[in-house]
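K.L.:
Everything below, folded, please.
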Amino acid sequence: MAKIKKDDLVQVLSGKDRGKQGKVLEVHPAKERVVVEGVNRMKRHLRAGQFGNTEGGIVESEAAIHISNVALVDPETGKTTRVGYREETVERDGRTKTVRVRYAKASGKDL
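P.N.:
A predicted model of the protein is given here:
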């Protein structure tokens, strides 16, 4: 199970964009990669479509980076933190259910 999810705020730990923070746009768990907003921007040269449906030119977009090169930012402290899971029992409609909840190990707050 991936500890980093879509819409999490993460910080890049290594590479050319080290220290930058951004929101996770996509998570690819099979490839162990994430796409972070404003980080690892690549230029791509596109041909124009045959029927005019796509415009050619240079398009700049974010490329995926390995999940080990990013760390989650604690919403309370603003520093990077590790992610843990704890089980909580929740009662809904008269039934009790065990739910796994992600939390920041540095502050102990739920994510």
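K.L.:
going forward, measure contacts and count neighbours with C-alpha atoms only.
P.N.:
OK.
K.L.:
so what's the closest residue to residue 35 other than its chain neighbours up against?
P.N.:
Spatially, and ignoring its direct neighbours in sequence, residue 35 is nearest to residue 64 (4.4 Å; Cα to Cα, 6 or more residues apart in numbering). Neighbouring residues of residue 64 by Cα atoms under 8 Å, 6 or more residues apart in numbering: 33, 34, 35, 36, 40.
K.L.:
how about this one, so we can line them up?
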Amino acid sequence: MPRITSLLKCVADMTKKSSNLPESYIKRAMERTGWKTPSAVQYRKVQLKKKKYKFSVHRPWTQEFRDENWPGTQSPKVFVEPLLDWTFFKGDRVELLTGPDKGKQGIVNYVVQERNWVIVEGLNCTYKMLGEEFNYPGMMIKDEQPLLVTTQVTLVDPSDNKPTKAEWRYTEEGEHVRVSVRTGRIIPIPKQAEETPDYKTKSTYREQEKDTKESELTRITFQPKLKTFEMDIAEKMGIKEDRIPRKTFWYPVQHQDYEYEY
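P.N.:
As a prediction, this is how the structure comes out:
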């Protein structure tokens, strides 16, 4: 797991949870190799992989993300303010602080934690024409633009529908909850935050034919043994080895220009 963690440390936890995909798949999907040696015996295996990725509204496992992070492409450096505690979730009601829709409230329908972005349904939109030709006027579509959670939006307290800052606190029972700083009331996490491409809520998900059954998770299917494959087969077939092998000794050869890796 350490290799997967080191590569995916730039992918936010909310992105992984909302995808409901294994981390190994996300790592394999976002990995970009710019150059590698041919797969032959005489070549040492060396790969030149991309280390810094550009994050946008596209998820790391999509084709749009791969196109934006194509090897050799240069993108302007983006500075993102680090947030220790993330307090915005899909389904939250927020109020805009800037732009032409300043003062309006809307529902968050998309979260990009890697860039401190949220997209609010129906607000902060741009308009663009598609399919405009000499004999066809085209079609205008509305495109919702991302907003920074640090300066451009703020949460709305559900108790009085007024803007407020939020922070994480513990109740007397030890529950970790999100609380309005202005009123001290708990702001519950919306049910929409639990949605993934596979289910709306975990409780309503139905097991599919190829899913691992819950009963199989507790059953031990493999018992490790200090035996080789041949020894295991011989034991199952009732074959006993009475021969005593001779003692052998192995001496590693050292060379001044090479270093052995074990």
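K.L.:
returning to what we had before: including secondary structure, could the contacts of residue 64 of structure 1 go into TSV?
P.N.:
As requested, the contacts of residue 64 of structure 1 are exported to TSV (DSSP: H, G, I helix; E, B strand; the rest coil):
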residue	secondary structure
33	strand
34	strand
35	strand
36	strand
40	coil
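K.L.:
Going through those, which ones are buried?
P.N.:
Buried members of the contacts of residue 64 of structure 1, counted by 16 or more other Cα atoms under 10 Å: 33, 34, 35, 36, 40.
K.L.:
In structure 2, what residue corresponds to the first one?
P.N.:
Applying TM-score structural alignment, one finds that residue 33 of structure 1 aligns to residue 117 in structure 2.
K.L.:
pretty sure that match contacts residue 108?
P.N.:
No - using Cα atoms under 8 Å, residue 117 of structure 2 makes no contact with residue 108, being 10.2 Å away.
K.L.:
The aligned residue in structure 2 for the residue nearest to residue 35 of structure 1 and residue 116 of structure 2, how far apart?
P.N.:
Structural alignment (TM-score structural alignment) places residue 64 of structure 1 against residue 146 in structure 2. Between residue 146 of structure 2 and residue 116 of structure 2 the computed distance is 9 Å (Cα to Cα, to the nearest Å).
K.L.:
Could you do residue 67 of structure 2 as well?
P.N.:
Residue 67 of structure 2 is 22 Å from residue 116 of structure 2, by Cα to Cα.
K.L.:
next one: residue 13 of structure 2
P.N.:
13 Å.
K.L.:
Between those two, which has more neighbouring residues?
P.N.:
Remark: of residue 13 of structure 2 and residue 116, residue 116 carries more neighbours, 18 against 12, as counted by other Cα atoms under 10 Å.
K.L.:
For burial, what's the neighbour tally of the counterpart of residue 166 of structure 2 in structure 1?
P.N.:
In structure 1, the residue paired with residue 166 of structure 2 according to TM-score structural alignment is residue 83. For residue 83 of structure 1, the neighbour count with other Cα under 10 Å is 19.
K.L.:
Compute the distance between residue 83 of structure 1 and residue 18 of structure 1, please.
P.N.:
In terms of Cα to Cα, residue 83 of structure 1 sits 20 Å off from residue 18 of structure 1.
K.L.:
and if you look at residue 1 of structure 1?
P.N.:
Taking Cα to Cα, one finds residue 1 of structure 1 at 25 Å from residue 18 of structure 1.
K.L.:
These two: which is more packed in?
P.N.:
Remark: of residue 1 of structure 1 and residue 18, residue 18 carries more neighbours, 14 against 5, as counted by other Cα under 10 Å.
K.L.:
just to revisit the earlier point, residues contacting the match of residue 166 of structure 2?
P.N.:
With Cα under 8 Å, 6+ apart, residue 83 of structure 1 has these contacts: 3, 72, 102, 103, 104, 105.
K.L.:
Neighbour-wise, give me the winner out of those residues.
P.N.:
residue 72 (24 neighbours).
K.L.:
correct me, but that one touches residue 10?
P.N.:
Yes - judged on Cα under 8 Å, residue 72 of structure 1 makes contact with residue 10 at a distance of 4.3 Å.
K.L.:
Residues that sit against both of those two, list them.
P.N.:
residue 80.
K.L.:
After the host helix or strand of residue 61 of structure 1, which helix or strand is next? Please name it.
P.N.:
For residue 61 of structure 1, the host element (DSSP states H and E) is strand 57-62. Next along the chain after strand 57-62 of structure 1, taking DSSP H and E as the criterion, comes strand 65-66.
K.L.:
Cool, thanks, talk later.
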